[in-house]
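> Sharing a model prediction with you, sequence too.
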Amino acid sequence: MTLTDRVTRPAKTRTAHPALVMAGLLLVAANLRAAITSVGPVLDELRHDLGLTSLTASALISLPLIAFAVVSPVAPVLARRVGIERTLGAGLVVLAAGLVVRSLPGAPLLWLGTALLGVAIAVLNVVLPALVKRDFPHRIGPVTGAYSSVQASFAAIAAGLAVPAAGWTSAGWRLPLGMWAGLALIALAVLAPQLGRRGGPPPSPADVPAAGVTATRSPWRTALGWQVTAFMALQSTGYYILITWLPSIESSAGVPATEAGVHQLLLNACGIAGSVACSALIPRLRDQRMLGVAGPVLYAVATFGILAAPQYGVVWAICAGIAGGSSIVLALSFFGLRTGHHTQAATLSGMAQCVGYLVAAAGPPAVGALHDATGSWTPALIAMIAVDVVLVVSGFLAGRDRVIA
């Protein structure tokens, strides 16, 4: 069968109602961070119970990021072979299993479960933008913003419920680490009617590149692919550094712990606002250069403010939150906006998230090591500002109205 035949012949695959697709997409997104953010608030209790060192316990948060980096390039291959919906379904099954396993007694099961959920979330992270590209090609920005907001909201809910949930039963910290398996199963139930669907609706001629060139060209071999990847990597690095070290940086500057906690809450809450604002602006602009520059500049302003005037931490937390929320939505939207087909979008997503999370996983330890070596947070904050400058450049380049070809 020729490429033209595949375009013009009616699709034999079952198609789902857009509302059902959107519901499944949002529920999958709700599972992307809850499993990770539920760990931090109960980490001290977990350490005491299992006798772990601080370094070993902190690896529980870094392990999923490493899994993201390792598994992300494999996810597009899996999606092409078995279909997007089936790949998402398999990811949700593994995620639910990982959450249950890590909540069972025994330190080895804690690590095994954490590794499983890291693999599962890596697959979901990569494949979801391909689903958006395939089923919502003209609404990439708004749909990406919607699922990013849901992702951030459930991340905040999971973090907020962790400590209270640990006191609900004698299971203690094991309950908040395992209870989100229920959310994964709910998402799987909503996705279940679509699991028989291997492909999307028949593509329009505009979505099919001449001779299949755009659909098959690897982003790994293009400058634009690396520009998008650099933007994804550096904005993720800034976010994870602030999430990890902002309370410690503020504490060393004399900010009370209660205020630092409020600033951390604002950082997450304003991320949702940034996500919504960015998703609304993407379809209204001719290209995304302004957005690609604005978020990094706001990041740099926040970082300089933390360095020069930490007493105004509430302002810098708001700025950093808006910058982080808008930047992640833009980075995820680039996977669809800079590609010609959903299979290529999956490949770019895998590439950018592989490199991105590898860099992001190294960011917080590098900043911590720089602080330990110098005895001050100033060199680390200056280094972060330098990273923000590079992020501005990559955001401008990736924001140009181009497609990998």
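Now that the structure is in, tell me what you want to look at. Numbers count the residues shown, from 1 in each chain.
> can we go C-alpha only for contacts and neighbour counts from here?
OK.
> Next, the contact list for residue 269, please.
153, 156, 321 (Cα atoms under 8 Å, 6 or more residues apart in numbering).
> Check which helix or strand the last one maps to.
Yep, that's residue 321 we're talking about. helix 313-337 (DSSP states H and E).
> again with the second one
Secondary structure assigned from DSSP H and E places residue 156 in helix 140-166.
> try this one side by side with the last:
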Amino acid sequence: MKRLLPAVSAAATIFLVAVCLRPAITAVGPLLPQISATEGLGEAAQGLLGALPLLAFALVSPQVHRVSGRLGMERAVLVALLVLAAGTLARSYSGHAGLWAGTLIIGCAIAVGNVLVPAIVKRDYAADVSRATGFYTAFITVSASLASAIAVPVADAVDWRLSLALWAGLALVVAAAWAPRARGPAVIETGGPRGDVAVWRQPRAWLITAFMGLQSTCFYVFVTWLPTIEIAGGVSERTAGVHLFVFQGMGILGGLAIPVLLREPGRRSLGALVASLPVIVAVAGLLLAPGLAVLWAAIAGLGQGASLVAALTLISLGGRTSAETTRLSGMAQSLGYLLAAGGPVAAGVLAERTGAWRATLVMVVVLGVLQAVAGLAAGRVPRGQTLGSRS
């Protein structure tokens, strides 16, 4: 027991890393009016500022395996946490240029965590990857929701710069907790000389990537536009904000529940389908019965939380080794977040061109259906077969 507890404690620090992967991003949205007033940002610039971390995810994710290949995964995560803290401080206190440079640095640092955490979960929790992934995403969702909730109150009490900068402290605390894992010799797995080629040429890897990208796109469309869509339908601004909190909160429940359907290989297709259906139902509800907006927000949140866990589980279980999983994670998150960055923009363009939000909601229904199809196909992995296996 004395040997077991330190091992469990060390493994559990991965959930602390998860807490750092969203607050520096989700705290920005509620503060955009204050940031734009201080920095003189127009609507287009505000949209670019919000999309910049996602673009960084897309650019950096495919290269993360090279960093972890040189440093080892533990040291790469430690460096990412320290860079995240530095970028968060630079964004607040380095002037106008620092606002943009710091935001880009934050996105690059978080991309490293996004890619490596599924590989570490696969290694440390091999006996129950889906449940560990559920807890990991719950930590992400809770911290993201908390950051959104306290951003404005802290800014009103002090200013928006401190409201954003305080998350640098969290990154430093987690880095200190993670540091013991990075002190030993670097454990570096290799995926073979053709590992990169094998992943990018595997049809199943593309299906997993499609599922990851489509669920991310739906999520960011909801986060960006759900309050606006509801306000256009007659919901007050305050109520729409509460509904967005409900959306994020229900994601925790969805993420913790879906592992029941993801543990057995033969049920993963069903799990991916079940995770996808609530989004389709919720958007159809917004189209047909907008007066029940809070119900549809809750249902959409369940689906989004479940879909993220399903996507990360498929990634974690997709490779034979941690190195191969890292490559798959980089591929899925690079292309997935590139697609996600365009989703809110496309949604806004459709609304502007049509003068209403119906076309945007129809677009999300189509994305949800495609997500369900991709999940069904990606989940059909014969027992014992992974991406690297040959049929």
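Yep, that arrived. On a predicted model such as this, the values are computed, not experimentally measured, just so you know.
> Kindly provide the TM-score of these chains.
In this superposition the chains share a TM-score of 0.93, using TM-score structural alignment, normalised by the length of structure 2; 382 aligned residues with a Cα RMSD of 2.1 Å.
> returning to that earlier point: please convert the contacts of residue 269 of structure 1 to TSV, extending it with neighbour count.
Shown next, in TSV, are those (neighbours: other Cα atoms under 10 Å):
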residue	neighbour count
153	18
156	18
321	31
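> looking at structure 2, which of those residues still make contact?
Using both residues aligned by TM-score structural alignment, their matches' Cα atoms under 8 Å, structure 2 keeps these contacts from the contacts of residue 269 of structure 1: 153, 156, 321.
> Thought residue 271 was touching the last one, still the case?
Going back to what we said before, that points to residue 321 of structure 1. Yes: counting by Cα atoms under 8 Å, residue 321 of structure 1 does reach residue 271; the two are 4.3 Å apart.
> what's the burial count for the aligned residue in structure 1 for residue 34 of structure 2?
Per TM-score structural alignment, the equivalent position to residue 34 of structure 2 in structure 1 is residue 45. Counted by other Cα atoms under 10 Å, the residues lying close to residue 45 of structure 1 total 15.
> which residue sits closest to residue 45 of structure 1, ignoring its sequence neighbours?
residue 173 (7.0 Å; Cα to Cα, 6 or more residues apart in numbering).
> Quick one: neighbours of the aligned partner of residue 270 of structure 1 in structure 2, just the number.
Mapped onto structure 2 by TM-score structural alignment, residue 270 of structure 1 lines up with residue 250. For residue 250 of structure 2, the neighbour count with other Cα under 10 Å is 22.
> quick one: residue 250 of structure 2 from residue 369 of structure 2, how far?
21 Å (Cα to Cα, to the nearest Å).
> Could you point out the longest helix of structure 2?
helix 322-354 (DSSP state H).
> now that one and helix 293-316, what's the angle there?
150 degrees (axes from the mean of the first three to the mean of the last three Cα atoms, to 10 degrees).
> centre of the chain versus the next helix or strand after helix 322-354 of structure 2, how much separation?
Where DSSP H and E defines the elements, the next helix or strand beyond helix 322-354 of structure 2 is helix 358-378. Here helix 358-378 of structure 2 is found 18 Å from its chain centre; the criterion is Cα atoms, centre = their mean, to the nearest Å.
> and for helix 358-378 of structure 2, what span of structure 1 is it aligned with?
Under TM-score structural alignment, the match for helix 358-378 of structure 2 is residues 378-398.
> that older thread, which residue in structure 2 aligns with the residue nearest to residue 45 of structure 1?
By TM-score structural alignment, residue 173 of structure 1 lines up with residue 160.
> For residue 363 of structure 1, see how far away residue 369 of structure 1 is.
For residue 369 of structure 1, the distance to residue 363 of structure 1 - Cα to Cα - is 10 Å.
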